[in-house]
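> What follows is a predicted structure for the sequence shown.
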Amino acid sequence: MAISLAFHILFAVAGMAMPALMTLAEWRYLRTGEPAALELAKRWAKGTAILFAVGAVSGTVLSFELGLLWPEFMRHAGPLVGMPFSLEGFAFFLEAIFLGLYLYGWKLLPPKVHLATGVGVAICGTTSAVFVTAVNAWMNEPAGFVYVLGPDGVGQFTEIRPWEAMFNNAFFSQALHMVLAAYSAVAIAALGIHAWALRRSPDSAMHRTGLRLALLLAIVSVPAQLVSGHHSAQHIAEYQPTKLAAAESLFHTQTRAPLALGGLPNEETMELEYAVELPGVLSFMAFNDFDAEVKGLEEVDRELWPPVAVVHVAFQIMVGAGTAMLLIAMAGGGLWLLHWRGLGPPPWERRYFLIPAALATPLGLIAIEAGWVVTEVGRQPWVIQGYMKTADAVTPMPGLATPMIAFSLLYLFLGVVVFMLLRRHVLVTTDAAPEPDVAPEGGEA
């Protein structure tokens, strides 16, 4: 299921943020009548449709895996997580309806109505992901029930309060962080793709417009993601201190706790080796106080430690990728500002900006994958924090290696197909302007 999730999440984040980009491109066309913006909107719409289709298939696989691989989890947690899952289904179907109207309504709907369907795709895609995130937030900080032990010694969730369960303490910080992560990752990916295309076709108006809009989204979303990350760190420090300690490989409780850059944790000696430490920074991140006390792994039994090395390395990858994304967004924004002041060409005409921007294309997706490793592995050995261990929730059956290998090969094949389709629909430059099916404001189609 981890492999399925790692594959599906790439399409889930695209379903959240790509509709915003395609709608932004169409809005620009309606405002300016720029043919390149219309061409870009149509190409981004085709890319969104491709990603949506594969995401729907991989998401369906996950729904089956929940029941087949985690029967004990679903038996106990089903009444508590059933509502957000159901609402996610409604949001998904609404997203599909709006996407169908958007794809096939270019010549059939009034321009502003067509634009509104794109907004509907963006809203429903984000809402769908937020409802799923609510389930994971509940697993991290379960709420909305009374837990009682039965006569057989097995715990049961009773007196279910579904709204309280969905809007648990972790919901806001985790949902906000996930939404901003999706927008940041997709913005940087689109920025890098169009930067790479501009190195080959520097006169392409479509790719210039694409880079401009992607950079605008990155300038807004990436710094906001940094702020939400700080909020998430403070929340985890209060409610899941073991996860934070594992992420930073902080074995001993201490005041003025350092932020570790790099390093390899040694669980036997309970030391972090080869790390560069910034004194007091972790305390500030967790409690806005450089002298605050941060709990270490020594506070809990060793059998309740997550795999420290995995969580620490994943956290370092996430933070490193996020920092690089911030530098790219701020560099692009700074060059754009200089251009506005008449101090040189815009960033899409500066080759020394296009090269690092192109190299940054996968950073956001890498950060998301690493962030979910921190979230899931950092909660171990619990599948429901404090109530049910992962070992007690999984199906105890042999012979799963064969379907795992088969699904992995299928995902690899689908990934190659998606790459080829996106390359054809988004990157290939044509000289012919698209037919203006949607009229700019004041014009006629």
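That came through, no problem. Numbers count the residues shown, from 1 in each chain.
> Could you use CA atoms for every contact and neighbour count after this?
OK.
> all strands of the stretch 201-350 of the chain, in order?
Here the stretch 201-350 of the chain has its strands, by DSSP state E, counting those that start in this stretch, at 254-255, 259-261, 264-266, 271-273, 276-278, 293-294.
> Does anything pack onto the fourth one? Which helices or strands?
What that stands for is strand 271-273. On a contact count with 3 or more C-alpha pairs under 8 Å, 6 or more residues apart in numbering; DSSP states H and E, strand 271-273 meets strand 264-266.
> for the strand it packs on, packing partners?
So strand 264-266, by 3+ C-alpha pairs under 8 Å, 6+ apart, packs with strand 271-273, helix 308-340.
> how about a cut-off of 7 Å?
strand 271-273 (3 or more C-alpha pairs under 7 Å, 6 or more residues apart in numbering; DSSP states H and E).
> how far does the strand it packs on sit from the chain's center?
30 Å (C-alpha atoms, centre = their mean, to the nearest Å).
> in it, what's buried?
Buried residues in strand 271-273, defined by neighbour count with 16 or more other C-alpha atoms under 10 Å: L272.
> Stretch 210-230 too?
Going by neighbour count (16+ other C-alpha under 10 Å), the buried part of stretch 210-230 is 210-226, 228-230.
> most centrally placed residue in this protein?
A182 (3.9 Å; C-alpha atoms, centre = their mean).
> dropping in the other structure now:
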Amino acid sequence: MMDDFIAARSQMAMSLGFHIIFACIGMVMPFFMAISHFIYLRTDNKVYRGLTKAWSKGVAIFFATGAVSGTMLSFELGLLWPTFMEHAGPIFGMPFSLEGTAFFIEAIALGFYLYGWDRLKPWFHWTTGVIVGLSGLASGILVVAANAWMNSPRGFDFVDGQYMNIDPIQAMFNDAWFSQALHMTLAAFVATGFAVSGIHALMILKRKNVVFHTAAFRISALSACLAAVLQPISGDISARDVASRQPAKLAAMEAHFETQANAPLIIGGIPDETGETVNYAIRLPGMLSLLVHGDTTTPVTGLKDIPKENWPPIAITHYAFQVMVTIGVSLVLLALLYFIALVKRKPWLESNWLLRLFIIATPLGYIAIEAGWVVTEVGRQPWIIHGVMRTADAVTPMPGIVYSFYLFTAVFVSLSGIVAFLLYRQIKMVGKLYDVTDPAYQRVD
């Protein structure tokens, strides 16, 4: 049986792994809904009215599940990491408080939106949907700001084991918040966009309500592809930021052991921590130095120059980083292919092979997000507050955490199963409720 420390870390990892999917969908789907609604208001095309209503039901489902999983996470922080919350709560509590405010605004706006059809003035009704999206996006950015503080603690002086001169504003706008928020926001649009477009591509391929699903595919695919081509820029910003603040994390990401100029970029490979090398890797000479410092002469710090007790788990961090980058590059290539189809090769847009590529891409964005969070969290170890508090010193002394881990795992698996069932029913019903060939289509709600 695992010990309580590993059980506590596993429970947080499992909870975050589920919640991040719900949160990303909750951040992005309201914008797809608002875009569809905008097109309907401008064109009076009933296809987009039906699409907006269908997507709004999905928004409601993920708002509810995100609220439940987020509430569970807030309890887990206090229950599993009481020492961390005792010291860190007064410092980084502001983004959590503001996130609660954004959540309430989102809930109110969503209520107006869902029940506002044919009751509110059309453009005011659309505005409430935009507010749902903006407040959901703000919630996500504020939570990421709190996580960024754990990677780049600011807004206090640490003197003789005491936290003095606390400045919550400086803590919230720490050195890492912008790069992490930008990277996470784009990742949410990439993952959700490709997931949604992949589902609708499957429906088109099955020749089910093609007009409806084509409209949905165009909105989601274009959004995903735009975000995908911007994501490498945010990734470069994030990597440079990590290199300056957390050299051990960068070294683990790249399995980079030797401090050297003209440091190679490592692709693939199997890290050997005992031999302090990487086997079977492709090395691109000088590329890591160039990406991190903008030149090949500035050395990149290797793990050998960092005390071993401060090393992150190298293999996990390296593999997760490789998965994230590989998927990111693949989705950029698919995005470029889609843009070529839009501009130069219009017949490709109706081809089965392009639809199949989007179907294959359906889960990839979320796999990349999960891998990215592994890099962020595992790569920060052994610190819960980087350079200030070790994770082992923050865990609860309460025994029996392993049973809590089993219980919470069962709850999250059950919650995910219910969500999957509801979405399956929703997708099946779409073809019947919003069939544009049905004369009753305009009055189906």
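Happy to help now that I have it. It should be emphasised that the depicted structure is a prediction, and the values quoted were computed from it without experimental measurement.
> Overlay them and tell me the TM-score.
Overlay of the two chains. TM-score (TM-score structural alignment, normalised by the length of the first structure): 0.93; 428 aligned residues with a C-alpha RMSD of 1.5 Å.
> residue in the second structure matching the residue nearest to the centre of the first structure?
Counting by TM-score structural alignment, A182 of the first structure lines up with A188 in the second structure.
> and what of R256 of the first structure?
When the second structure is aligned by TM-score structural alignment, R256 of the first structure is paired with N262.
> Let me see the contact set for the residue nearest to its match when sequence neighbours are not counted.
Nearest residue to N262 of the second structure, sequence neighbours excluded (C-alpha to C-alpha, 6 or more residues apart in numbering): G286, at 3.9 Å. Listed by C-alpha atoms under 7 Å, 6 or more residues apart in numbering, the contact set of G286 of the second structure reads 262-265, 296.
> tell me which of the residues you listed is nearest to M29 of the second structure?
L265 (36.2 Å; C-alpha to C-alpha).
> Burial check on the nearest residue to that closest one once chain neighbours are set aside, number of neighbours?
Leaving aside its sequence neighbours, L265 of the second structure sits nearest to L288 (C-alpha to C-alpha, 6+ apart; 4.5 Å). L288 of the second structure has 23 neighbours, counted by other C-alpha atoms under 10 Å.
> ok, now which ones touch the residue nearest to the centre of the first structure?
13, 16-17.
> element containing it?
Taking DSSP states H and E as the definition, A182 of the first structure sits inside helix 171-200.
> for V374 of the first structure, same thing?
helix 363-377.
> List the contacts of that helix.
6, 10, 181, 184-185, 188, 306, 311, 314-315, 317-318, 321-322, 325.
> And those, which two are furthest apart?
Within those, I188 and P306 form the most distant pair, 31.3 Å apart (C-alpha to C-alpha).
> Counting neighbours around each, name which of these two comes out higher.
Legend: neighbour count by other C-alpha under 10 Å for I188 of the first structure and P306, higher for I188 (30 against 23).
> List the residues that contact A45 of the first structure.
Taking C-alpha under 7 Å, 6+ apart as the test, what A45 of the first structure contacts is 22, 103.
> How about the contacts made by the corresponding residue of the second structure for L213 of the first structure?
When the second structure is aligned by TM-score structural alignment, the residue opposite L213 of the first structure is I219. By C-alpha under 7 Å, 6+ apart, the contact set of I219 of the second structure is F32.
> what about the closest residue in space to L215 of the first structure that isn't next to it in sequence, how many neighbours?
Leaving aside its sequence neighbours, L215 of the first structure sits nearest to L191 (C-alpha to C-alpha, 6+ apart; 6.1 Å). Look at L191 of the first structure: counted by other C-alpha under 10 Å, it has 31 neighbours.
> Just list the residues touching L191 of the first structure, thanks.
Neighbours of L191 of the first structure in contact, by C-alpha under 7 Å, 6+ apart: 211, 214-215, 357.
> Isn't I237 of the second structure up against S179?
Yes. Shown here, I237 of the second structure and S179 form a contact pair, counting by C-alpha atoms under 7 Å, at 6.2 Å.
> Show me which of these two is the more surrounded one.
S179 (21 against 18).
> any idea how far H312 of the first structure is from the alignment partner in the first structure of that one?
Alignment note (TM-score structural alignment): S179 of the second structure maps to S173 of the first structure. Distance, S173 of the first structure to H312 of the first structure, by C-alpha to C-alpha, to the nearest Å: 21 Å.
> I am finished for the moment; much appreciated.
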